[in-house]
Every structure is written in C-alpha cells, then in structure tokens.
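Q: sequence unknown, structure follows:
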C-alpha cells in the first residue's frame, strides 16, 4: 500500500449561489445554539453544569458505541431493546438520526479522502469540520446519487431538519426497522421535547447548559474526528487514506481519536488497540460483553495487524489551508 497523496483541493465556498431550505434550517439552528452559549456564564450553577456534563457523556458515548461501532460497522451485536436505547441516546447529540448518520459515515469509509467523501479535509479544514453540513445539495449527490430527487417535498418538511435530500441506498438494514424510520421522520420533535423537559426541571440554566453548551461541545468534538484526525497525529497503520491517531481527540471523544486504528480495522469494536490508548467506548462494550449482553464482538487479528503495520518513520502531516 502507498501513502495517500497529500493533495489539497480548493475549499468549498461557504457562500454559494444557491442555499437549499435544509441548509438554511441547519445554519439557523447551529447559529442559535452557538449564540445562546454566550449567556452560559450568566446562568451558571453547579446543578446545570453537572447535568450538562452527564448529558455530554451519555450522548457522546452513545454516538461512539451505538451510531458508530454498533450500527455503522456492526462490530458487535446487542438485544434490540438495548440497541434502540443506545441509539435513542445518541440521537439526542443532534448529529442526525441513525439512518442519516450511518449512511453518511458508511459513504465516508467507502470513498475516504476522495472527491466522493462527504467530509474530507482535501477540500479544506473547515469544510471537513463543519461546512459540509451546509451543502446538502453536494452531500446528497455524494451520499445517495441514485436518489437525487424530491427536493421540494423534503424542503417543505420542517420536521426533518437534518435529513439529506433523497434516499440513501446503503442503510437498508436500518430502513427495514420501524424504530429507525420513526426516529427519522420525527427527529426534531425529540429534541424540542427534551429541551422543554430541561426547562421545566431547571429553568434557563438547565436549558442553556443542558441543551446549548452540551450540544455545541459534543458536535465540535465529533467534528474533530472528521477534520483533526485526518490532518494531525500519527499513522501507525498503512491505510489508503489520511487518517491519524490523535490522543487529544481520543481523550475528548471517548476513543474516537484513535482514527488510524479505526480505518485500518473498521470492523473492530476496539479503537484503542494498545492498553494505553484510552477508549471508553470499548470499555462499555467489554462490560456489556462480560455480563453476556454484547455478542459477536469483533477485534483485529494479529495477522491482520502485522499486515498493515508501518515499518518506517512517520510521514509528516499534510498542510491544510
């Protein structure tokens, strides 16, 4: 295998000639979330802080364990009720419903760091970090080109804010299940209901810290896996992409920062392969396996690791403009 070419394409322009209504909805929602974080110091109390921290752990860890390892890569299996519970917790991270998230991620792995990748830094750091969210027209053509239709119907639906235009063809395993179809169709309502619940329990402090601050933090930590972990870090394994292991992202994102490990062995439930590679997502899966709940837990074989290990000095990170 050869080191991927450090080619950097001109970043996608933030100001395009046409913004779809979906792009407008997403940009308005994220602007409001970020703007309200300004008021967080004025509504600080320790109860609100710990609620925010607990929800950061629950939603962030569920993104890693459920959306990523369980649903996207099928690296282990759970009883359906427990699978749905973890997926519902992950849905409250405001990163999309299970069908859309898994579809986009599977597309990322299929076309990683190429023109078809939904969020590669070859188009610029900020594109891979967040700007790809505001380009649903291009995202649809990359993720589900066979179903690039029906714009008006989706745009009229304010309920499905974070859905792509069209139907993906790489998540039929999820689309067959009524639970995931229900979350897909009613996604925004769950966030509104939870925000109202937080407000009723703890007023504005709980709303701002439990919804706005927590959501913004989890979003950007997850986005760092797409951007930072394809630019800065170490490459231990000889993969055909720009993925890198970044210990800081691994610490913040519940093990997701061991990204070169993941791209080398994407079927593996364990991202932190060495004992010192902090991987809370793996610890949860191991606990579930120990009590007999998680089954068919996958991990890389020694032969596979020997085949991909790099026996040469680290290559420098690419320069992203």
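A: Good, I have the coordinates. On a predicted model such as this, the values are computed, not experimentally measured, just so you know.
Q: every contact and neighbour count from this point should use C-alpha atoms.
A: OK.
Q: and the residue nearest to residue 48 when sequence neighbours are not counted, what element?
A: Using CA to CA, 6 or more residues apart in numbering and skipping residues adjacent in sequence, the residue nearest residue 48 is residue 206, 5.0 Å away. Element membership for residue 206 (DSSP states H and E) is helix 187-207.
Q: how far off centre is the helix or strand that that helix is followed by?
A: Using DSSP H and E, the next helix or strand after helix 187-207 towards the C-terminus is helix 214-226. Distance, stretch centre to chain centre, for helix 214-226: 8 Å (CA atoms, centre = their mean, to the nearest Å).
Q: tell me how far residue 29 lies from residue 265.
A: Separation of residue 29 from residue 265 (CA to CA, to the nearest Å) stands at 35 Å.
Q: which of the two has more neighbours?
A: Shown here are residue 29 and residue 265; by other CA atoms under 10 Å, residue 265 has more neighbours (21 against 13).
Q: residue contacts, the residue lying closest to residue 130 once chain neighbours are set aside?
A: If the residues on either side of it in the chain are set aside, residue 130 comes closest to residue 223, at 6.8 Å by CA to CA, 6+ apart. By CA atoms under 8 Å, 6 or more residues apart in numbering, the contact set of residue 223 is 128, 129, 130.
Q: out of those, who's nearest residue 142?
A: Nearest to residue 142 among those, counting by CA to CA, is residue 128 at 14.1 Å.
Q: what sits closest to that closest one if chain neighbours are left out?
A: Leaving aside its sequence neighbours, residue 128 sits nearest to residue 119 (CA to CA, 6+ apart; 4.4 Å).
Q: okay, now the one you found: neighbour count?
A: Look at residue 119: counted by other CA under 10 Å, it has 29 neighbours.
Q: and the angle from the helix holding residue 206 to helix 214-226?
A: 120 degrees (axes from the mean of the first three to the mean of the last three CA atoms, to 10 degrees).
Q: check the spacing between the closest residue to residue 235 other than its chain neighbours and residue 277 real quick.
A: Closest residue to residue 235 apart from its sequence neighbours, by CA to CA, 6+ apart: residue 244 at 5.1 Å. Shown here: residue 244 relative to residue 277, a distance of 13 Å by CA to CA.
Q: higher neighbour count, the two?
A: Between residue 244 and residue 277, residue 244 has the larger neighbour count (other CA under 10 Å), namely 26 against 17.
Q: pretty sure that one contacts residue 233?
A: Yes - with contact defined as CA atoms under 8 Å, residue 244 counts as touching residue 233 (5.0 Å).
Q: so what sits against both of residue 244 and residue 277?
A: Both residue 244 and residue 277 are in contact with residue 258, where contact means CA under 8 Å, 6+ apart.
Q: below is structure B, check it against A:
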C-alpha cells in the first residue's frame, strides 16, 4: 500500500488532519492550491495541470461563438449528443475501462489509436489513470484524490490539486507508474526527464498530440458542416470538460451515504448508480466499483451501457481480442440471492403453490 499512498503529490493542506481523518480545506485553501498547481512560471513541473485547464479555457470562445453567432436548434441537438453521449461514452470506454482498468485488450495498436482518438483530446491519460487507481484503493478515505466528503470544490479542482503524480518518486516507483501507463500508448519520460518535468508523460509528445487531435477534428467538422458545426462541437466538448469534473462528487453521494437497497450493491464505499450518467455514458458507478475490471457495468435490464456496446462491437469485428464481462457473476452474487421462495395458494384447490419471486 505504500506505493498507492505515495504515488500522488500531496496537497499543501495534506490528506489527513492531526487526528488521521480527512483534511477538509476551506474553499480559499483549495483555490490557492489550484492557482499554485497551474502556475508554470513558478515551476515548469506544473505543465500538465496547466495544459489540462488551458484546453478548457481555449474551448470557451467556441462555445460563445456557437451561442451568440451560429446558434440553431439543430446544432444545439448535435452539441448535446456529442457532449453527453459521444464524449461521455468515450470517457468511459477509453480513460475508465481501458487506460485505468484494462478491462479489454485491442487486437493491435491501430484499433487502440482509433479508439483513443474517437473524440478531440481534452483529458491527459496520466492525470486520469494513475489517480484513478488510487481512488479505487482508497475510496472515500483520506488519500482519495476526489473524496466527495471534501466538498464540491475539492472534487472539481482535483485534477490539478490532488491527481498529479508525486514529483519525488524513486526510480522504482516511477517505473511502476510507467508500467501502469504502458498499454495506453502514451509516450513516457525517462526517469531523468521525469525529474525535470515532474510527469510520466513526455510534454512534447503530449502537446503535439493535442494539437494534432484538435486540428484533425476541427477540419473534419468544418468540412461536414461549416464553421457553425465546428464551433458547436468544440464548444460542447468544453462544456463536457467542465461537467465531467463534477461527476465524482455526484457519483459518491456528495459526501453522504445515498446508496439504495436493491440498486447499489457495493457497500464498501459511497459510490452510487445514477440514471443519467448510466444512460448517456454507461457509467453505473456503484456497479463499476463492485467489478472495476469489467468491460460492462450495465448489468440490469434497464442499465443502458453505451460504452459496453462499443467494446462488444469492436470484439465482433475483431478489433478487441479479449474483454472481461462480470454480468454473470453479478447475477449470481447479487440478483439470485435476492430471490426467495414464497408460498401461494391455488384458488381452485386451496393447496399451496411454491413460486420464486423477486423481493427487491
């Protein structure tokens, strides 16, 4: 557990208070930490957090252009579907189920590249994947980088304040991080470069990758529907980039126990299944915490899982060579035990009839 506890850069207000409980900073402390963590003029090792938020602010003018110059109901519908469904599902497919949990494997690097670049690039894989391993190991306890008990702002600014990797890792710890990132195809630093830049990802390759992604998709959308469509979709991507930062606060009950019997079966943390993130992005969060390495988390009939549909389709065409599906295990462990024999009586004979019915 030492690696999990030390792999992320501890904020100035610490993970724990003097009593060993979660350190709950004020909003002022969180904002001060945020401004420090994105200040590349003070420390170039802040480059990854700076670039992550620079992308968000760069997308804002596209949203304004769409709203005030190119607005139409048709483009609004396209923007809504792109931000909520396309980018939401891609986040689950790529960052969550593949980069972090390796729930499936690609046949070759070509299909990995295609999946990685289905949408314009906004979130650096390093910031998401490594910290998410910590989130699962320490969910809702001190050290969880987006512990909902710390409050909304604690989670919203976590990518800068709590998710960057520790800048003082040993070479052995650094190599473990490289191993965690190896399957993603991200170009990593050497240990000497890490000591200089404070990141696993190589800054040159990361920035070139973002520029190439944005150039490709802007050109593609412009050719498909002109400047209006390009602005609508880029603006929608910026909207999603802000919205996704609110998810873990909501997905862990806003710091309260909002789990429901018969709906949320994982009782080890405060994660909950939410209808909206589930339907638009396949993010049934409590199910996911129950079986984090499953390529499917929509286990029940009503639990739409767009991310799983993509992974399954890729498997059918041979692009995905292997995946893990925990639905059968979920049914066996959490659905069948919720069935019990109940006595019914025949209205004609009055004799007992034994039937099996659901109780939740």
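A: Alright, I've got the coordinates. Note that the structure is predicted; figures quoted are calculated from it, not measured.
Q: TM-score for these two?
A: After superposition, the two chains reach a TM-score (TM-score structural alignment, normalised by the length of structure 1) of 0.71; 280 aligned residues with a CA RMSD of 3.7 Å.
Q: could you check which helix or strand contains the aligned residue in structure 2 for the residue nearest to residue 128 of structure 1?
A: Residue correspondence, TM-score structural alignment: residue 119 of structure 1 in this structure matches residue 146 in structure 2. Take DSSP H and E as the rule and residue 146 of structure 2 turns out to sit in neither a helix nor a strand.
Q: and the strands in the stretch 1-150 of structure 2, which stretches?
A: Using DSSP state E, counting those that start in this stretch, the strands of the stretch 1-150 of structure 2 run over 104-106.
Q: return the residue of structure 1 aligned against residue 56 of structure 2.
A: Under the alignment (TM-score structural alignment), residue 56 of structure 2 pairs with residue 30 of structure 1.
Q: so who does that match touch?
A: Applying CA under 8 Å, 6+ apart to residue 30 of structure 1 gives no contacts.
Q: what about it, distance to residue 215 of structure 1?
A: 10 Å.
Q: and residue 311 of structure 2, what pairs with it in structure 1?
A: Aligned partner of residue 311 of structure 2 by TM-score structural alignment: residue 285.
Q: from what I see, residue 267 of structure 1 and residue 301 are in contact.
A: No - using CA under 8 Å, residue 267 of structure 1 is not in contact with residue 301; the gap is 11.2 Å.
Q: which of those two has more neighbours?
A: residue 267 (20 against 10).
Q: gap between the residue positioned nearest the centre of structure 2 and residue 289 of structure 2?
A: In structure 2, the residue lying closest to the centroid (CA atoms, centre = their mean) is residue 96, at 4.9 Å. Applying CA to CA, the value for residue 96 of structure 2 to residue 289 of structure 2 is 12 Å.
Q: can you pull out the helices in the stretch 201-321 of structure 1?
A: For the stretch 201-321 of structure 1, the helices defined by DSSP state H, counting those that start in this stretch cover 214-226, 247-252, 259-264, 280-290, 302-308.
Q: hmm, I was thinking of the stretch 51-200 of structure 2
A: Using DSSP H, counting those that start in this stretch, the helices found in the stretch 51-200 of structure 2 span residues 73-81, 87-90, 109-116, 125-137, 152-156, 158-161, 171-181, 191-197.
Q: same list (these) but as CSV, adding distance to residue 340 of structure 2.
A: Shown next, in CSV, are the helices of the stretch 51-200 of structure 2 (distance: least, CA to CA, whole Å):
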stretch, distance to residue 340 of structure 2
helix 73-81, 42
helix 87-90, 36
helix 109-116, 43
helix 125-137, 33
helix 152-156, 41
helix 158-161, 44
helix 171-181, 43
helix 191-197, 57
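Q: rewinding a little: now do the buried residues in the helix holding residue 206 of structure 1.
A: Applying a neighbour-count criterion of 16 or more other CA atoms under 10 Å, one finds 187, 188, 191, 195, 198, 199, 204, 205, 206, 207 buried in helix 187-207 of structure 1.
Q: please name the nearest non-neighbouring residue to the third one.
A: Going back to what we said before, that points to residue 191 of structure 1. Closest residue in space to residue 191 of structure 1, ignoring its immediate chain neighbours: residue 92 at 6.5 Å, by CA to CA, 6+ apart.
Q: ok, the counterpart of residue 231 of structure 2 in structure 1 - how many residues close by?
A: Aligned counterpart of residue 231 of structure 2 in structure 1: residue 208 (TM-score structural alignment). Neighbours of residue 208 of structure 1 under the rule other CA under 10 Å: 27.
Q: for residue 208 of structure 1, list the residues it contacts.
A: 36, 37, 39, 40, 43.
Q: among the residues you listed, name the buried ones.
A: Using 16+ other CA under 10 Å as the burial test, those include 37, 39, 40, 43 as buried.
Q: reformat these as TSV; add distance to residue 294 of structure 1.
A: Shown next, in TSV, are those (distance: CA to CA, whole Å):
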residue	distance to residue 294 of structure 1
37	37
39	42
40	39
43	41
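Q: how about those residues, which pair is most distant?
A: Maximum pairwise distance among these (CA to CA): 10.0 Å, between 37 and 43.
Q: where's the closest residue to residue 237 of structure 1 other than its chain neighbours relative to residue 137 of structure 1, distance?
A: Using CA to CA, 6+ apart and skipping residues adjacent in sequence, the residue nearest residue 237 of structure 1 is residue 309, 4.6 Å away. Noted for residue 309 of structure 1: a distance of 38 Å to residue 137 of structure 1, by CA to CA.
Q: tell me the spacing between the equivalent of residue 137 of structure 2 over in structure 1 and residue 193 of structure 1.
A: Under the alignment (TM-score structural alignment), residue 137 of structure 2 maps onto residue 110 of structure 1. Distance of residue 110 of structure 1 to residue 193 of structure 1, given as CA to CA: 35 Å.
Q: likewise for residue 243 of structure 1?
A: Going from residue 243 of structure 1 to residue 193 of structure 1 by CA to CA gives 37 Å.
Q: do residue 121 of structure 1 as well
A: Using CA to CA, one gets 35 Å for the distance from residue 121 of structure 1 to residue 193 of structure 1.
Q: out of the buried residues of helix 187-207 of structure 1, which one sits closest to residue 51 of structure 1?
A: For the buried residues of helix 187-207 of structure 1, the nearest to residue 51 of structure 1 is residue 206 (7.3 Å; CA to CA).
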